[in-house]
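Asker: The following block contains a protein sequence and its predicted model.
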Amino acid sequence: MSKSVARLKSMKKVADKIDHSSKLRTDIPAGMAAPGPPLGPMLGQRNINVPAFCKDFNERTANIKPGIPLPTRVKMNPDRSYQLVIHQPPASYFLKQAAGINRGAMEPVRETSGKITLKHLYEIAKIKSQDPTLDFKPLKEICTMLIGTARTCGIEIVRELDPQEYGEFLNQRKLAVEEQKKLLQEKREAKMLRTA
């Protein structure tokens, strides 16, 4: 009988060590963590001190341009403390910055939203290789991943880029984006009229 009791106690110790909490995975703008929605409720559900977290996050990201989206991973400890891991901005953010655009293509297969050079791609891959999830991946693999992300954004990768031609392309693209925004707004208004 005592053997089975000892076995149950050892199993209970193992069960106590199992962590059933889920990691919080979200993007938070650099230096702009605030206790209000949507971040506040997500942290509150996990019993994290929201004002302390916001202060900690904003201090850690003080050297980064405010508003840049940072993928953040938060793991909760049983004593209400947490482990905070802040990644580099998403690949799509870097690609759009390098291309000089604010948004990707609505239909990436049919339209080109911007262009970047192979040098841009390599520089972005070097930055992204600092992410904990990409630590042990070779640069070639990260470049391949970035090419796929660029395609989904409608960004074309070229060997060389003429600044004057690209400036003209961006001006034409700006007009196309404005037209797309108008069409989307008209669709929203038509949908609201149907549901009213």
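Answerer: On my side now, so go ahead. Numbers count the residues shown, from 1 in each chain.

Asker: For the rest of this, base every contact and every neighbour count on C-alpha atoms.
Answerer: Noted.

Asker: Select the longest strand from the protein.
Answerer: In the chain, with assignment by DSSP state E, the single longest strand is strand 69-76.

Asker: quick one, the helix or strand following that one and strand 69-76 angle?
Answerer: As assigned by DSSP states H and E, the chain's next helix or strand after strand 69-76 is strand 82-86. Relative orientation of strand 82-86 versus strand 69-76 (axes from the mean of the first three to the mean of the last three CA atoms, to 10 degrees): 160 degrees.

Asker: So which residues of the protein form helices?
Answerer: 2-17, 39-45, 50-60, 91-99, 118-128, 139-153, 163-195 (DSSP state H).

Asker: hey, which of these is tucked in deepest?
Answerer: When you average the neighbours per residue for each of these (mean count of other CA atoms under 10 Å), helix 91-99 leads with a mean of 19.

Asker: Show residues contacting it.
Answerer: 102-104, 114-116, 120-121, 124, 128, 146, 149-150, 153, 155 (CA atoms under 8 Å, 6 or more residues apart in numbering).

Asker: again with stretch 158-169
Answerer: K115, I116, T117, L118.

Asker: where's the closest residue to the third one other than its chain neighbours relative to K174, distance?
Answerer: Same thing as T117. Excluding its sequence neighbours, the residue lying closest to T117 (CA to CA, 6 or more residues apart in numbering) is V158, at 4.9 Å. Per CA to CA, to the nearest Å, V158 is found 20 Å from K174.

Asker: alright, now check it against this:
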Amino acid sequence: MAAKKIKTMIKLNLKGGEATPAPPLGPTLAQHGIPIMDFVKAYNDRTSGMKGNVVPVVITIYENKTFDFETKLAPVSELIKKELGGIKGSAQAGKVQAGRLNKEQVKKIAEKKLPDLNTTSIEAAMKIVEGTARSMGVKVES
């Protein structure tokens, strides 16, 4: 049997276990002819243990109107917010500080996110986390 031919790939950030056919998900899948409720049910089943967290998903849509999807770990910014107790980032990053992270917290986040990052080095992963923190207005203490 020949491999399925990929039509497109869609990347979305959805709440774990709480996907609905409402925008942005419904219209995005509908334009590719995907049965929305089939995806919603499968996604909610797979992410039921991650309720309330943002779970990135990559949906692969094939020419024959079938789909597969892969869930990823929460975005680094969400992990930073969770580590800081739910604070939002600063509206004026670089001027107004939104919080502080120490190196141990940065390492903890980097270790958690490492499988999804484009590196295998924990030091490089820590630099990625530090850069995201700085862009959110979070100070990283040494």
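Answerer: Happy to help now that I have it. Just so you know, these numbers come straight off a predicted model, no measurement behind them.

Asker: Distance of the spatially most central residue of the second structure relative to A3 of the second structure?
Answerer: The second structure has P56 as the residue nearest its centroid, 3.4 Å off, counting by CA atoms, centre = their mean. P56 of the second structure is 26 Å from A3 of the second structure, where distance means CA to CA.

Asker: With L25 of the second structure instead?
Answerer: Distance of L25 of the second structure to A3 of the second structure, given as CA to CA: 27 Å.

Asker: With K107 of the second structure instead?
Answerer: From K107 of the second structure to A3 of the second structure the distance is 40 Å (CA to CA).

Asker: and K82 of the second structure, what pairs with it in the first structure?
Answerer: Mapped onto the first structure by TM-score structural alignment, K82 of the second structure lines up with Q97.

Asker: and if you look at A42 of the second structure?
Answerer: A42 of the second structure maps onto D56 in the first structure, by TM-score structural alignment.

Asker: how near is its match to A34 of the first structure?
Answerer: 11 Å.

Asker: Return the residues in contact with the spatially closest residue to Q83 of the first structure that is not a sequence neighbour.
Answerer: Of all residues not flanking Q83 of the first structure in the chain, K75 sits nearest, at 5.1 Å (CA to CA, 6+ apart). The contact partners of K75 of the first structure, taken as CA under 8 Å, 6+ apart, are S21, S22, K23, L24, Y82, Q83, L84.

Asker: cutoff 10 Å now
Answerer: S21, S22, K23, L24, R25, R46, S81, Y82, Q83, L84, V85 (CA atoms under 10 Å, 6 or more residues apart in numbering).

Asker: Turn the residues you listed into TSV, including neighbour count and distance to A15 of the first structure.
Answerer: Below are the contacts of K75 of the first structure laid out as TSV (neighbours: other CA atoms under 10 Å; distance: CA to CA, whole Å):
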residue	neighbour count	distance to A15 of the first structure
S21	11	13
S22	10	16
K23	13	19
L24	15	22
R25	13	25
R46	19	20
S81	13	21
Y82	16	21
Q83	10	22
L84	16	25
V85	14	26
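
Asker: ok, these in the second structure, which still hold?
Answerer: Listed in the original numbering, those still in contact in the second structure are S21, S22, K23, L24, R25, S81, Y82, Q83, L84, V85 (both residues aligned by TM-score structural alignment, their matches' CA atoms under 10 Å).

Asker: shouldn't the fifth one be in contact with M76?
Answerer: No - counting by CA atoms under 10 Å, R25 of the first structure sits too far from M76 to count as a contact (11.8 Å).

Asker: could you measure the alignment partner in the second structure of A125 of the first structure against E70 of the second structure, distance?
Answerer: The alignment partner of A125 of the first structure in the second structure, by TM-score structural alignment, is A110. As judged by CA to CA, A110 of the second structure and E70 of the second structure stand 21 Å apart.

Asker: now do A98 of the second structure
Answerer: In terms of CA to CA, A98 of the second structure sits 32 Å off from E70 of the second structure.

Asker: again with K51 of the second structure
Answerer: The value you get for K51 of the second structure to E70 of the second structure, if CA to CA is used, is 17 Å.

Asker: One more: K103 of the second structure?
Answerer: Counting by CA to CA - K103 of the second structure and E70 of the second structure are separated by 30 Å.
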